[in-house]
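Colleague: okay, predicted coordinates and the sequence, questions at the end:
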Amino acid sequence: MKVQDHAASLSEVHQSVDTTVQHKSGFRKILAFFGPAYLVSVGYMDPGNWATDLAGGSKYGYTLIWVLLMSNLMALLLQSLSARLGIVRGRDLAQANRETYPAPVNFLLYILAEIAIAATDLAEVLGMAIGIQLLTGLPLMWGVSLTVLDTFLLLLLQRYGIRKMEAFIIALVAIVGTSFLIQLLLAKPDLPEVAKGFIPSLPDDTALYIAIGIIGATVMPHNLYLHSALVQTRKIQKTDAGIKQALKINFWDTAIALNLAFFVNAAILILAASVFFTAGHTEIADLHEAHRMLEPLLGSKLAPILFAVALIAAGQSSTVTGTLAGQIVMEGYLRLRINPWLRRLITRLVAIIPALLVIWIAGEEKIGELLVFSQVLLSLQLGFAIIPLIHFVSDKHTMGNFTIKPIVKVAAWLISTVLVYLNVRMVWSEAGSFISQNQLWWVDVLIYLVGFAFIALLVITVIYPFISRYRQKGSARMHATKVTLGSLEAPVYKKIALALDFSQNDEKVIANALAQGRPDTEYVLIHVVESASARYFGKEANDFETQKDQEQLDTYLRLLAGRGVKAKGVLGYKHRAKSIVRIVQQEEADLLVLGGHGHTGLKDWLYGETVNYVRHYVHIPVLVIQ
């Protein structure tokens, strides 16, 4: 774990894809930009959206397709604003919030963002578990428990870089899209009736409620944090022309990716309309029921299998992007970094525990209600992501020539108002129905207090940037008018520590350490004894390995003394990384030189991450020799 002053968003992959390289064809240059929006798009087709699409299609046929199109256009505008923030200012949404709002407001915004991510992950857990159950017959309790294993998948993907992760997500999206395309071909929808569905109409109040649910489930708050960070994985030319090109290509990337998400959501609704609505089954909203009805109504065993496979793929793709969003939120608001696998494990456990409790206490039939509850939690957070985003991209002080145009600003505020109203209405409706059934007065009071606090925070989020004299720090793309590098005097290291593992790599470590020193520099040779008894008893062990390590250390010291190098040796015990840190601090070394083990993936768990740990806990320069 590390508290940082400021770091680039998703620093492990920041600017890792170079778009400034001259390609022979313009297509390859465009392709270098493409990718971030596809990671974002999976949030628009995750399992949380399926219930509302199924409900709309089964009850009203093709009538509500226009709602999907409208919500997709809203999402396109908001995601393009998120990408603009990341490209122009070099900040993600969480970082920009931290630089603008006071600390108490930021803390509340952070808590709400974490709740939204946990709610998103809950929907993904349930979706994957239901998909596994539908495909294999495994009890839902076991399916939910198995979803913890995707922590290892994310760890593996992050080791291979952002482009491999994007390729993996695109492959999963392709599986979802292909599955529904085949199901649509089997269902043979009435195309003229599908076309009529793009004409706006709301048959009754229930249709309005379902429409609100579709919009609320489609526009995901964590995606706005995610997109503003993912676009920064591309290294671009920090000129007006380079930024303008990046904005243009990223808009097309977003448009293509979100249209694919629209196709998936529309396919679910059209499938429900052509299979369930036309057969008179107008109350289908449960994933289990939809899966069960597909085979008898379509007369094909392939359709329910494809439905389950698509559900698993949608859940798995969403879970990767949800973890990235969690990392962005934690680092941006708190400037706190923890290992990605630990972050993923915590997020997944927060989602799994309530799901297991509901299944254990209330039974599997209550899972549908838990899925709806996760979407209500998402609705609470939406306004707190959209409103600051509009403020930031409208600020000419930090966006310069790339501030949004007045007509875009009006459209953004209109969309924000509509979405906040619809989501507040949905939450109010859910809270009202709960209060009417609840018998405990103090629970009702608590709900009202939370509601008032929610509205107060929303008002502060809207008004504060208008009335505050505080101005955000300058854009990351804008350079200071006067730049000085100082005298650039070379540092003088009086005492250099070397961490040795008594392997063939020691020669490189010693050579590099000597290159950093001067004739009067003192060197401290460190080796950590790793025998079982030494790990337990420490220096009191004095076992055979300890004796041999001391002999090896003395040999090194003798050879260095023969070259006129002043050096001393220190053995450490027990925890390797902690021992190195302790000895370096005791010896008051000015520089630490150590070898990188080169482990990746699961080997870091087996052998430890010495370099990572050490560099976080010593306050001197660290030179790592690979």
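Modeller: Arrived safely, thanks for sending. Numbering: from 1, shown residues only.

Colleague: every contact and neighbour count from this point should use C-alpha atoms.
Modeller: Will do.

Colleague: could you pull out the helices for the stretch 251-400 of the chain?
Modeller: Taking DSSP state H, counting those that start in this stretch as the criterion, the stretch 251-400 of the chain carries its helices at 287-298, 302-334, 340-361, 367-393, 396-399.

Colleague: give the buried residues for the fourth one.
Modeller: Buried positions in helix 367-393, judged by neighbour count with 16 or more other CA atoms under 10 Å: 367-368, 370-393.

Colleague: let's bring in a second model and compare:
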Amino acid sequence: MNKRSFRLGGPGVLVAAAFIGPGTVTVCTLAGAGYGFQLLWAVILSTVVTILFQEMASRLGIITRLDLTALIKREIQHPIVRLFTLLIVLCSIVIGNGAYEAGNIAGGALGLDTFFSLQSGSFNFTPVVIGTLAFSVLWLGKYKVLERSLVALVGLMSLSFILTAILTRPNISELLKGMFLPTIPENGLIIVLGVIGTTIVPYNLFLHTSLSKSKWSKPSDLKEAKWDTSLSIALGGLVSLAIVISASSLQGTTLANAVDLGKGLAPVYGVFAKYMISIGLFAAGITSAITAPLAAAYVTTGCFGWDSSMSSWKFRGTWVVILVLGVVFASVGFKPIDVIRFAQVANGMLLPVIGCVLVWLCSKDTVLGKYKNKPVMTLISAVMVLLIAALGAKSIWMVIG
């Protein structure tokens, strides 16, 4: 294996940057503060499943030279089934990312507010700073710039959270027990579903397929792509573990987000802990603020058959709308609750649907040929789809309830 295969810095890093957003940080904080090390196994499980599905998505992009939306349009022959699938994709990813973008930007702004506040009356200018940084990276329209920017931010985020976890000096035997002996404590199922749901993100499958076909062009690149996916997402999983471990030191304390975690750690571990957590939250917010509009643009252009190059006006127009809406909502503190609920229902429906489609596509001779899934891989993937289906059903039920 050549040295290039071990180089961290490809589409996998962008995927890791996407799922370690403010939502993941918050859920992992609640998991640690509420249940200590007991739910570390859920982080490991969700990370392994994410690697499995993201590798399939990447392989599809490299071998077929098509994005996932185009493959759905080509391979699903029944017009009603195809239309239903594309509608769920559009509703979940485009509308969903539009609704969640305010949370991404607000999360990054929370981290930045620890260092300086730009609040003026009822309007907060900090989200404008986050939005401007995200806009600058996306507007350049170059994959290399996007890749390097997110690699730097993921590195900063990883360093911040991992150093904080080390500061808390966790009990190693208890930590290992939580990682490898699965238990679901009383009232812990919702947090388990939250950990899995914020890690296995539907839009990342579309994003990964599109970015992989841009990054790599031949079957011989599959090995490098697999290492990129595995190492990057494993690093993302390590960050999630670090957040749970850090929050575990404050078990029993009421925490709402990572900023509260930083404030709670400060009296014991010094003001350094507060700033490290805030830097991590800032990086998590801005990486998701970049990748969510990007995924929405890829899906929209794919559904309508538009040019999906990062410099095309229709592609840019899509992510600009998503980003601007997020900045405005975050700045004025407006929470589009009904839209978010709709997005959660659509997301809950999309998870099992796109999981089935992905496994189906990766098992077809006519799509991947000799690079299709082996029977064992198909079986494992099918079991994971059932898990995802249960997650989707539970998510919809929770929203309705």
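Modeller: Cool, the structure landed. Just so it is clear, the structure is predicted and the values come from calculations on it, not from any experiment.

Colleague: let me have the helices of the stretch 251-400 of structure 1 in CSV, extended by distance to A37 of structure 1.
Modeller: Compiled in CSV, the helices of the stretch 251-400 of structure 1 are given as follows (distance: least, CA to CA, whole Å):
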stretch, distance to A37 of structure 1
helix 287-298, 27
helix 302-334, 11
helix 340-361, 21
helix 367-393, 17
helix 396-399, 22
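
Colleague: among the ones you listed, which is the most enclosed?
Modeller: The highest average neighbour count among the helices of the stretch 251-400 of structure 1, using mean count of other CA atoms under 10 Å, belongs to helix 302-334 at a mean of 24.

Colleague: what range in structure 2 matches it?
Modeller: Taking TM-score structural alignment as the measure, structure 2 aligns residues 272-304 with helix 302-334 of structure 1.

Colleague: report how many residues lie close to E587 of structure 1.
Modeller: 13 (other CA atoms under 10 Å).

Colleague: and the one 4 residues further on, by the same measure?
Modeller: By the other CA under 10 Å criterion, the neighbourhood of L591 of structure 1 contains 23 residues.

Colleague: and the gap between it and V443 of structure 1?
Modeller: L591 of structure 1 sits 59 Å away from V443 of structure 1, going by CA to CA, to the nearest Å.

Colleague: same check on I305 of structure 1?
Modeller: Distance of I305 of structure 1 to V443 of structure 1, computed by CA to CA: 43 Å.

Colleague: again, but for I132 of structure 1
Modeller: In this structure, I132 of structure 1 lies at 37 Å from V443 of structure 1, with CA to CA as the measure.

Colleague: before we move on, what about D286 of structure 1?
Modeller: D286 of structure 1 is 29 Å from V443 of structure 1, where distance means CA to CA.

Colleague: who's more crowded, the two?
Modeller: Under the criterion of other CA under 10 Å, the comparison of D286 of structure 1 against V443 puts D286 first, with 18 against 12.

Colleague: tell me the contacts of the more buried one?
Modeller: If you count contacts by CA atoms under 8 Å, 6 or more residues apart in numbering, D286 of structure 1 has them with A51, L54, G368.

Colleague: checking the residues you listed against structure 2: which ones persist?
Modeller: Of these, the subset whose aligned partners also make contact in structure 2 (criterion: both residues aligned by TM-score structural alignment, their matches' CA atoms under 8 Å) comprises A51, L54.

Colleague: mind putting the contacts of D286 of structure 1 in CSV, distance to L69 of structure 1 included?
Modeller: Formatted as CSV, the entries for the contacts of D286 of structure 1 read as follows, by distance: CA to CA, whole Å:
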residue, distance to L69 of structure 1
A51, 17
L54, 16
G368, 25
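
Colleague: of all the contacts of D286 of structure 1, which comes closest to R234 of structure 1?
Modeller: A51 (35.4 Å; CA to CA).

Colleague: which non-adjacent residue is nearest the closest one?
Modeller: Counting by CA to CA, 6 or more residues apart in numbering, A285 is the residue found nearest to A51 of structure 1 once chain neighbours are left out, at 5.3 Å.

Colleague: just give me the match in structure 2 for the one you found.
Modeller: Aligned against structure 2 - with TM-score structural alignment as the criterion - A285 of structure 1 pairs with A256.
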